[in-house]
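S.K.: Structure for this input, please:
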Amino acid sequence: MSRPLVFVSACLLGQPVRYDGGHKRFPYLDVLANHLELRGICPEVGIGLGVPRPPINLVAVNGELRLLGVKDRSLDVSEKMREFARRQAPLMAQADGFIAKKDSPSCGMARVRVYDLAGNLLHKHGAGLFTAVLSQALPQLPIEEEGRLNDPALAENFLTRVFVHYRWRNLQAEGITPASLLEFHTRHKYLVMAHSMRAYRALGRMLADLKNSGPETAARYFAELMAALARPARRPNHVNVLQHLAGYLSDRLDCRDRRELTEVVETYRRGEVPLIVPLTLLRHHQSRIRNPYLAGQYYLEPYPAALGLRNAI
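M.R.: Presented below is the predicted three-dimensional model:
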């Protein structure tokens, strides 16, 4: 597996699959395509609806969300969509993420419009039927909408999870052993700390006695890991991690370099510079000192640096 595999709502890739025969090409995917394998999927075409086709929307009927035709309420593709999602889940379990089309009644992740049978808007808190079923079947699969990827912090969080998921799939392909699971955790420890100190402690306790553990421990570990990473990392947590990592170098730095590193971390804490600034200085010192433990930490580069995501957070 040379690159993470991410499914994408096909219209975002420029494929003319929307109900009106158009598309919603998302230019940022051109950047991601340099680092990810992107594979299009259109659930509405997948269930046999043509292009063009009558538009559908989410409708609340007797307390249940259904996919009905906008003009012809007798057009009901709810069960077809749910069955399509269940059939696709095993295939998408071999992927590392899904980028969904926002506002779509089939693909939208959240904030999808929900109507009543008369066509009145009830609320904007629905989830597309395909994505809702998929997220229940694959709770560890990173899912994000293209609109939210315009937010640097949310994009950074999504790509972090995609690459962690990808490394986990590689670990599974090689065969998980107590030693390999412990190494995986060791290399992700500070990445976890940046997202949740509680999860950092809990995952450490979970792996404290691997001799008496089985496959269920690995499954539980990964579930809790991905749940922790789903919460975007906060600035105070990043500061805490930077200070911990600086400690691995401090005894090899002279007074001036230690003071400079401390001051740069402090400027980040105050919000005066982005995360990439203290990280760049930390990596600069690491390139000279070559601390082996620090070199193995994915926190320093959780995804390809060329993505530049930490330049804006």
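S.K.: Please make it C-alpha for all contacts and neighbour counts, starting now.
M.R.: Noted.
S.K.: residues of whichever strand or helix holds residue 286 that come out buried?
M.R.: Element membership of residue 286 [criterion: DSSP states H and E] is helix 276-289. Neighbour-count burial for helix 276-289 flags 276, 278, 279, 281, 282, 283, 285, 286 (criterion: 16 or more other C-alpha atoms under 10 Å).
S.K.: Can you add distance to residue 81 and give those back as TSV?
M.R.: Listed next are the buried residues of helix 276-289 as TSV, based on distance: C-alpha to C-alpha, whole Å:
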residue	distance to residue 81
276	43
278	47
279	45
281	50
282	49
283	48
285	53
286	51
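S.K.: One more, so I can put them side by side:
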Amino acid sequence: MTTVRPRIAVSSCLLGDPVRFNGGHSRDRFLSGALDPFVDWVRICPEMEAGLGAPRETLRLERSPDGPRLVTRTTGVDLTDRMTALARARSAGLDVDGYVFKSRSPSCGVHGIPLYPEGGGKPVGKRNRGLFAAVVMDSRPELPVEDEGRLNDDLLRESFVERVFAHARLRELLEGGWRPADLVAFHARHKMQILAHDPARYREAGRLVAGAGVRPREELGAAYAAAFRAALATKATVGRNVNVLQHCMGMVELDRARRADLVEVIGSYQAGRVPLSVPATLLRHHARGEPAASYVREQTYFLPFPEELRLRNHVPA
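M.R.: Below you'll find the predicted structure:
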């Protein structure tokens, strides 16, 4: 189910490359440890690719009438045009399923970057993106993006990893010689996963699949991809997860005792007493022994990413 390997762009310092301004790195334990065996990294350091070297002078964003400028902190060299051109070129050729940027970086930060007045002084704002990251994110709005700091949050980490694996499965489908029947099967396997995120977009994607034999193949693929990615970008909720679990439970033959046990466990998840992994694992276990429950067993909802990552083991807030 999750054998596909996502391609994830990453600020290379987060994997231990010595490319920081001080010649060091910012190795992230989750990215370089738990996640590393399951993905293919595309290492990027904009400062190194722009020829700044390491170690180097630190950078900052400065306010200007034309928008933030990226300048060296001490000498005031303006790197905006060079970094913008690099970001546009990188974005155009970036065939990845997600991107993890370095937090608090004036080039790579995705939020909270200070903006200084021209020539120095105290920051006049702290709600900005790094220059390189802003160009990439604006040109690729469908791309799952996070920084390593936000990935310390259990829910954000689970959501990001789920999205990149879903994007990778879709990419694998669309890059192959797929037929309308393959798209129908893909949509069927992802039904519960999409419903947990966005029921309205599930229906939109379903209408596209229903016309799979009529619409031109490339046009259909692009339209379905847009609907699928938008659906997964909507955060799953406890309520929608409960609806999915109950729906799947109705498709599994259970005796009275096992059904009551499963209802109780789903209720415990809904009340915030146990993580999603508990009812999901129990339901998957019951479906494994039921020939009639093959549809449930094949749902990506139950294994949206490798089980070894243990990303569903947090209790919902």
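S.K.: and which of the buried residues of helix 276-289 of structure 1 is nearest to residue 101 of structure 1?
M.R.: residue 276 (29.7 Å; C-alpha to C-alpha).
S.K.: and that closest one, what does it touch?
M.R.: By C-alpha atoms under 8 Å, 6 or more residues apart in numbering, the contact list for residue 276 of structure 1 reads 310, 311.
S.K.: any idea what it aligns with in structure 2?
M.R.: Here residue 276 of structure 1 is matched to residue 277 in structure 2, going by TM-score structural alignment.
S.K.: Which residue numbers in structure 2 does the following helix or strand past the helix holding residue 286 of structure 1 align to?
M.R.: Moving toward the C-terminus from helix 276-289 of structure 1, the next helix or strand (DSSP H and E) is helix 292-295. Using TM-score structural alignment, helix 292-295 of structure 1 lines up with residues 294-297 of structure 2.
S.K.: Would you map the helices across structure 2?
M.R.: Secondary structure of structure 2 (DSSP state H): helices located at 29, 46-49, 80-92, 131-139, 154-175, 180-189, 191-197, 199-210, 217-233, 238-249, 256-270, 277-288, 294-297.
S.K.: check the fit of the helix holding residue 286 of structure 1 onto structure 2 and give the mean distance.
M.R.: Taken against structure 2, helix 276-289 of structure 1 registers an average deviation of 0.8 Å after superposition, with mean C-alpha distance after the TM-score superposition for structure 1.
S.K.: How far away from the center of its chain is that helix?
M.R.: In terms of C-alpha atoms, centre = their mean, to the nearest Å, the centre of helix 276-289 of structure 1 is set 26 Å apart from its chain centre.
S.K.: quick revisit: which of the buried residues of helix 276-289 of structure 1 sits closest to residue 12 of structure 1?
M.R.: Closest to residue 12 of structure 1 out of these is residue 276 (29.3 Å), distances taken as C-alpha to C-alpha.
S.K.: how near is that closest one to residue 283 of structure 1?
M.R.: Counting by C-alpha to C-alpha, to the nearest Å, the gap from residue 276 of structure 1 to residue 283 of structure 1 is 10 Å.
S.K.: one step back: of the helices of structure 2, which stretch is the most buried?
M.R.: Ranked by mean neighbour count under mean count of other C-alpha atoms under 10 Å, the helices of structure 2 are led by helix 191-197, which reaches a mean of 23.
S.K.: of the helices of structure 2, which approaches residue 107 of structure 2 most closely?
M.R.: Each of the helices of structure 2 was checked against residue 107 of structure 2 via C-alpha to C-alpha, and the shortest separation belongs to helix 131-139, namely 4.8 Å.
S.K.: Read off where that closest one ends up in structure 1.
M.R.: Following TM-score structural alignment, the aligned partner range for helix 131-139 of structure 2 in structure 1 is 129-137.
S.K.: Look up how far residue 188 of structure 2 lies from the residue of structure 2 positioned farthest from its centre.
M.R.: Relative to the mean C-alpha coordinate of structure 2, counting by C-alpha atoms, centre = their mean, the farthest residue is residue 256 (39.1 Å). The spacing between residue 256 of structure 2 and residue 188 of structure 2, counted by C-alpha to C-alpha, is 29 Å.
S.K.: try residue 301 of structure 2
M.R.: The separation that residue 301 of structure 2 has from residue 188 of structure 2, given C-alpha to C-alpha, amounts to 11 Å.
S.K.: so what corresponds to residue 85 of structure 1 in structure 2?
M.R.: Residue mapping for residue 85 of structure 1 onto structure 2 gives residue 87, with TM-score structural alignment as the criterion.
S.K.: center of structure 2, which residue is that?
M.R.: Closest residue to the average C-alpha location of structure 2: residue 160 at 3.2 Å, with C-alpha atoms, centre = their mean.
S.K.: And it? What does it align with in structure 1?
M.R.: Checking with TM-score structural alignment, residue 160 of structure 2 has residue 158 as its match.
S.K.: list the contacts for residue 224 of structure 2?
M.R.: 205, 208, 209.
S.K.: just to revisit the earlier point, leaving out chain neighbours, which residue sits closest to the residue nearest to the centre of structure 2?
M.R.: Here the nearest residue to residue 160 of structure 2 in space, its sequence neighbours aside, is residue 144; by C-alpha to C-alpha, 6 or more residues apart in numbering that works out to 6.5 Å.
S.K.: That neighbour: neighbouring residues, count only.
M.R.: By the other C-alpha atoms under 10 Å criterion, the neighbourhood of residue 144 of structure 2 contains 23 residues.
S.K.: same thing with residue 272 of structure 1?
M.R.: Using other C-alpha under 10 Å, residue 272 of structure 1 is surrounded by 10 other residues.
S.K.: any idea how far residue 263 of structure 1 is from it?
M.R.: Between residue 272 of structure 1 and residue 263 of structure 1 the distance, using C-alpha to C-alpha, works out to 11 Å.
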